[in-house]
Every structure is written in structure tokens, then in C-alpha cells.
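Participant: This is a predicted model, with the sequence first.
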Amino acid sequence: MTNRPTSAARLTLAGTAAATLAATAVLLPGTGAATAAPAQVAHQARAAATLAARLGNRAAGSYYDAASRRLVVDITDASAAPQVRATGAVPKVVHYSTPQLRTAVADLAKQARIAGTAWAIDPRQDKVVVTADPTVTGAKRTRLDAAVEALGGRAVLRHTASPFKLKIAGGDAIWGSSVRCSLGFNVTVNGAPYFLTAGHCGNASSTWSDTQDGSEVGQTVDSQFPGTDYALVQYDDSGSSPASEVDLYDGSTQQITGAADAYVGESVQRSGSTSGLHGGSVTGLDATVNYSEGSVSGLIDTSVCAEAGDSGGALFDGSSAIGLTSGGSGDCSSGGETFFQPVTAALSAEGATIP
């Protein structure tokens, strides 16, 4: 664990979240030598995603290409290219539409919901990327191979070196009766103070402390897992006003002013009570992970690492809350893949707001 803040500081944080996205200039499509802040890139990326959704079977998603510093919208009909260019994005003609790829996802949900597997649509490849961990062997592997093969070119199978696991452990950070997790974001519900963490954490404990065997600071009032993965914890002190900040694990904090949906190619960062601060990018949306404890859908797939105890910790981009750490494979020594519960979905379901 890195530079753990004091317990008093822990309760003023918006989570064990990550550092601000560096405000490096980026070239936007159609701007020539002009530059824009990451917030503008995010705005245009979401506008491109809205257009892709509106185009229906004439499109197949959108993403930010960090290498060329351009936003891309996949289209299956070249006549849609002018509409794409009008948003400032670059059109790319691909074979499979969003509805076709979503049908592939639905088929996988029926035929291959096997513990140790995951899948998400990757617009950069115009495919559903299916992942199997080392536990998928024998009859399970045969079943998965058949399901992927039946999808033809709509899907590709890859393998991860370590099993998919929920990032929960006994130890540090926010402590439950027999587990520890990481606080995500401080929120309010009808003016009262709460915080968000992972649902599998909320399932594991009804009360929480900021120190091991310490005094109770909050109670789990709602917990959703499997299916989704978020929990709402109410602070015992109804008069407290926890700050909307995140711990950067270097003695400083980052203010969080709101929540936003992720987009493929987005640079994000995460921090948790075990591994501290780490970054990466969004590689897929609406991902499904089949943990041994149950399946979760609608997740954000990323190249960010995480370790046991980081569950519930916050994923964010600058001042925007993005996700809550769910689980994944690998670690922060060898690298890994981590899935996150979208914060916007949790806020909507709970009637909560970022302070």
C-alpha cells in the first residue's frame, strides 16, 4: 500500500480515486494545428457516440484514436460520411454494424455464460472481443470455442494469463466485518451524505469503518451484485459534509465536480487502497464479465491494473467521476485488465448526485 492517508482524511475524500488527467494538448479532427483541452475531446467524443447511436445499423460505434489524436466513427454505409465529418470526427467504413455486434453479444450471453470469460464490443476492431482466463478448460473451452466460431468474423477470442477475480480482500482502507474495499465517490441523496463503493463489497458487509476494527462510520443501505456492481453506504453522521475529492496518493487530492460516461480510447486513472494510483485507457463499453460469483454486465473495460482491496475505488478523468472498480485479471506488477461499474448508472439508480 502507498502513502495511506489518515483516517480523518479518508472520510473527507470522494474516494480512493486516481489523479487528474494531464492537460496535454490534443489535435482534434478538422482543426488542423489547433489544440483543445481534454474536456473538449470528451465533449466531442460523446457527440460522436450520440451520432453513431442515431445512425443505427449504418454505424458501429465510435472511439478516440490516441495515436492520431482523432475521433473516429465507424460506419457501414459510406453515404453517412458527411454526417460524421459535420461533427468533427473521421468516418471509417467497417463491415459489421452495432446491431449485428449486439446480436453477437446476445448470442454469447445465451451460449457462453461461463465463469472465467468476458466480452465487450471493441469499435476499433469492429468485433466483439471475447476473453477467456486460464480456468476455462476442457468442456468449458470446447463450448466457448464453438460459441465464438458460430459468430464468424463478428468475434475474436483472446486469452488472459491470470483468472478474473473480484478485487476484494481483508486488510486496509474501508473496513467491513470481514473484508476491506476502497471508497469510490462521496455523494448526496436528498441532501444527506453517502458514498458509493462496489456491490460485491456491500454484499459482504452491512457496516463500514475507516480503520481495521475501528468505530463504525457508515451502513450499507443498498447493494447490487451480481447483474451490476455498486453499493450505497450512508454516513452515520447525517450532519457531515464529506468533500467531493479523490486521493492521489501523493499527499494531494483532485476535486470531482460531476459524473460522465466513458468512451473508448479515453485516458483514465484509478486509485485504490492497495495499489495506489494507476492509469490506462478505456478499451470497451457495455462489457460482460462472468465471475465465479456471478455475471455482471454494462461494465467499462480498461487497460488499468488493480489488486485485491482496490474494489470500489474510483475511476475518473480529470474532475469527472467515471467508474467504480469491480474486478479483472492481472496485477500492478505484471499489468492487468480491470472492469468498472459506470458511476452514471449507479447515481441514476440511487437518486444520488455528486456534491
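Facilitator: Happy to help now that I have it.
Participant: Every contact and neighbour count from this point should use C-alpha atoms.
Facilitator: Noted.
Participant: Buried residues, stretch 75-95. List them.
Facilitator: For stretch 75-95, burial by neighbour count (16 or more other CA atoms under 10 Å) applies to 75-77, 80-81, 84-85, 87-94.
Participant: next one: stretch 196-212 to chain centre, how far?
Facilitator: When distances are taken as CA atoms, centre = their mean, to the nearest Å, stretch 196-212 is centred 19 Å away from the chain's centroid.
Participant: for R46, what are its contacts?
Facilitator: Residues near R46 by CA atoms under 8 Å, 6 or more residues apart in numbering: Y263.
Participant: another structure for you, compare them:
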Amino acid sequence: MRNSRMYRLAAVAITLSASAALGTQTVAQAQGTDATPHYQPEMVRALAASLGVSEDAAIDRLDRQDVQQAKLAELARRGIADDGAFFDASGKLTVNAADSTEAARIEKAGLGARVPARGQAALDKVKAELDAFAARKAPSGAVAWSVDLAADKVTIKVNNDRGAAVKAFLAKAAEHGSAVRIVRGEEKLEAKAAIYPGSKMTFNDTSQWCSVGYGARDRSGNQYLVTAGHCVTNTLRYDGTAFAKGYKTRYALGTRSVDMGILTINSGHSITPSVGTWGNSNPVAVKGGSRAASGAAVCKSGATTGWTCGTIGSYNNTVTYVDRNGGPDTVITGLATSSVCVEGGDSGGAYISGNQAQGMTSGGPIDQQCSGVNSRGSSYFQPLDDALSYYGLTLNTN
């Protein structure tokens, strides 16, 4: 019972000091054998249902993603630079090229290519200007803004444009002409920390909670929990037992922040390198942390909504989170977006594409409700590779 309960509740299963043997058993299950399929059946089923395709088609999509990502990595090793890449709805990877010559070399390697009007580097500059402008005063009403590689534009999502700060922000954006598009009627966002009674990973002795993220280590072998920055607090508990202590965070309410943070793992505890699927058979083994391209299939495990799947949207998003307790708005930079559904308490939970760890839940629409694996929704997550790089850590893998 305790073993199955651990998988249902944990985004990444925690082995407590009182269960040393259980921790060993968990790792063995996650590692599998030669007969273990390349992708866990539960992930394939969830992804197939989420995308509305057969399980064979879901496996084919994951396989094609892996092959195309490997080709893109090989191009980089050969010195062929790209200006951003994304998967389209059919699962084809399209690469932005600097010119027709580079595009031809990319196509020869078996990938789609185009020469965009702007490309990622130029769009990143536009977004950086908007980030700097928003840092002076949070543009309440501007929900999020990000680089949309497929559209070759910076997209700004707006809930309302009546305030002086958001009007000034939109006027600044208009200076960039067709490089920016405005999408109106969006819901307000909030960080997805706990708001319900009961918990998975509780804050100190309160009933508020987040979800467990990924385990990592420093050069000395010290173990850390990598999570959303707003989930970092003095003490975190699993099943009533303190297992981690707040160490560093880049999140601060009311100021421009990055939603990443780490906690030290208490002696005798550990985080296994496998993502729980909330009762859907075996956990998904973590084999690495290579970032998947926009459009890639992804699933998330969280303490409130469990196992939900969708696709990755875009990277380098900036959002404005509101505070339900009446505190100031907080501008968060550096997030990725997805069509994965989340609710309060899912923050910090693990995103994984195939067997590659992607990140931790940051936030989503305030009143979003999820109804199971196949729920369609939206969410923002902190990319794991950025957090590992910033803190100088190495992901624990299976």
C-alpha cells in the first residue's frame, strides 16, 4: 500500500529514511529490464488520448521527435547554426535558417527549413525590450508575452487594457510593428502553489502544498530538489515528515523574478530518478534532461491534477501573476508554455517528454479546472535545463 501510495502522490517519488528498502525497490522498478518498452505504456496511453490519436500513432510521434531532435543536434555539432526550431501540429520539426544556403543544408539532413522574416534572435531582442519596460512597473492586464517561433512574432496576451501601465506597455510593443501581435480576452494567471487542504509536499506545518520536482546533485555529491521558485520555503514535508530545507530561490513576490529554486535534501532521504504517473502502473524513468523543441509531446505529474499531457508551446515566456491574497502582481520571465492542464498545488511538479526531463510547473489560469489525463488546458513551466545551469547542478538520471 505504501509503495503504490507513494507513486500516486509523488511527482517524483520520495524515499523516506524509514523506508530505505522501499527506495531501493522503487529504483529497480524504474530501471526496468531489456523487455521494458522504449516508452512506458501509461505515457503512451495518456499521450494518445490527449492528442486524439491511436497508441501506435503516439509511439510513432515520439519516435519521430527523437530522430528529428538527434538530427538537429548533429547539425549543431557540424557547425550549422539554427535560429530556432519548432514542431508543427503534424510532428514535423522546422528549423529557422539564416539564408537559403543554410536552409538547403538543413533540408539535406532530412529536416524542414525556412528563412524567416525575423527568427528567434531578432524576436528575443524585441521581447527583451518588453521585459525591461515591464520591470519598471508590472503591466497588470498583460497576462503574458513570448516569442512564437511558428508565427515568427512576439505574442502578447491581454486580459484587459484599461490601466495606465498596460497602455504604456502596449504602446511600447506597437513600436515594433508587425513583429508583435496582441491576443485579447485571456484569463488572468497565478502561480500554482497550494490553496487546498491536505497536501503532497507541504509548506512547514501549514496545509498549503506544491509538488515534488527533480533531484539533482552538485560536484561534491550533495543532493538537491529542483523546483519552482515560489515553492521554496524553510521546511517542506512529505507525508508529515520533513525531507527538504529551502536553500535558494529567484522568486520574490512583487518584483521581477525567475520561478526557479532549490532545496537541500535532508540526510536519509532521496528523490528517485523516475516520475510518478498517479496510479498508472510503473513510473517513467528519467534518462536525461535534453530540452524538447516547441510542439513536442509532454506529460506532467502534479499533486492536484495527477498525470496530464499535451504539447510544449513556446519558450522564453514572460507572464504577470496575480496574488489572490491581495499582494502585488509579480512579473516572471524565462518560462515555457504548454497545453498541459494544471491547478493549484501542481507547482513544482515534473514535466517529461519521452524519457527526457523538461521542467517544473510554475502557473496557469486562475480558474482552470482539469478533469483527468485528457484535460485540455494551458500552463507555464520553468525549464529544467535553465535551472540546472544556473545553480551548477547535474540531473539525477536512471
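Facilitator: Thanks, I have the structure now. Values in this document were obtained by computation on a predicted structure and should not be read as measured data.
Participant: hmm, back to that, so which of the buried residues of stretch 75-95 of the first structure would you say is closest to T353 of the first structure?
Facilitator: The shortest gap between T353 of the first structure and any of these belongs to T87, at 29.9 Å (CA to CA).
Participant: any idea whether the nearest residue to the closest one once chain neighbours are set aside is helix, strand or coil?
Facilitator: Closest residue in space to T87 of the first structure, ignoring its immediate chain neighbours: A48 at 6.7 Å, by CA to CA, 6 or more residues apart in numbering. At A48 of the first structure the chain is in helix, as set by DSSP: H, G, I helix; E, B strand; the rest coil.
Participant: isn't A48 of the first structure right up against R85?
Facilitator: No. Contact criterion CA atoms under 8 Å: A48 of the first structure and R85 do not qualify, at 9.8 Å.
Participant: Can you find the partner of S275 of the first structure in the second structure?
Facilitator: Aligned counterpart of S275 of the first structure in the second structure: T305 (TM-score structural alignment).
Participant: how many other residues sit next to its match?
Facilitator: A total of 21 residues lie near T305 of the second structure under the criterion other CA atoms under 10 Å.
Participant: Same question for S362 of the second structure.
Facilitator: Other residues lying near S362 of the second structure total 32 when counted by other CA under 10 Å.
Participant: residue in the first structure matching it?
Facilitator: Here S362 of the second structure is matched to S326 in the first structure, going by TM-score structural alignment.
Participant: How about the contacts made by its match?
Facilitator: L166, K167, A198, D229, S311, G312, T338, F339, F340, Q341.
Participant: T272 of the second structure now?
Facilitator: Taking CA under 8 Å, 6+ apart as the test, what T272 of the second structure contacts is V12, A13, I14, T15, G23, T26, V27, G215, N396.
Participant: Tell me which of these fall in strands.
Facilitator: Among those, the members falling in strands (DSSP state E) are V12, A13, I14, T15, G215.
Participant: so can I have TSV of those showing distance to Q208 of the second structure and neighbour count?
Facilitator: What follows is these, written out as TSV (distance: CA to CA, whole Å; neighbours: other CA atoms under 10 Å):
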residue	distance to Q208 of the second structure	neighbour count
V12	18	29
A13	19	27
I14	18	26
T15	21	24
G215	22	26
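Participant: Which two of those have the greatest separation?
Facilitator: Greatest spatial distance among these (CA to CA): T15 and G215, at 11.7 Å.
Participant: Kindly point out which residues are neighbours of both of these two.
Facilitator: In contact with both T15 of the second structure and G215: S270, I271, T272, using CA under 8 Å, 6+ apart.
Participant: Distance check, the aligned residue in the first structure for the last one against Q224 of the first structure.
Facilitator: I take that to be T272 of the second structure. Counting by TM-score structural alignment, T272 of the second structure lines up with A243 in the first structure. For A243 of the first structure, the distance to Q224 of the first structure equals 25 Å [CA to CA, to the nearest Å].
Participant: Reformat the contacts of T272 of the second structure as a markdown table; add distance to A296 of the second structure.
Facilitator: Formatted as a markdown table, the contacts of T272 of the second structure follow (distance: CA to CA, whole Å):
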| residue | distance to A296 of the second structure |
| --- | --- |
| V12 | 21 |
| A13 | 25 |
| I14 | 28 |
| T15 | 31 |
| G23 | 31 |
| T26 | 28 |
| V27 | 27 |
| G215 | 23 |
| N396 | 23 |
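Participant: Just the element for the closest residue to S267 of the first structure other than its chain neighbours, please.
Facilitator: Closest residue in space to S267 of the first structure, ignoring its immediate chain neighbours: S281 at 4.5 Å, by CA to CA, 6+ apart. Per DSSP states H and E, S281 of the first structure falls inside strand 276-291.
Participant: so where in the second structure does the helix or strand that that strand is followed by end up aligned?
Facilitator: Using DSSP H and E, the helix or strand that follows strand 276-291 of the first structure in sequence is strand 294-302. Strand 294-302 of the first structure corresponds to residues 330-338 of the second structure when matched by TM-score structural alignment.
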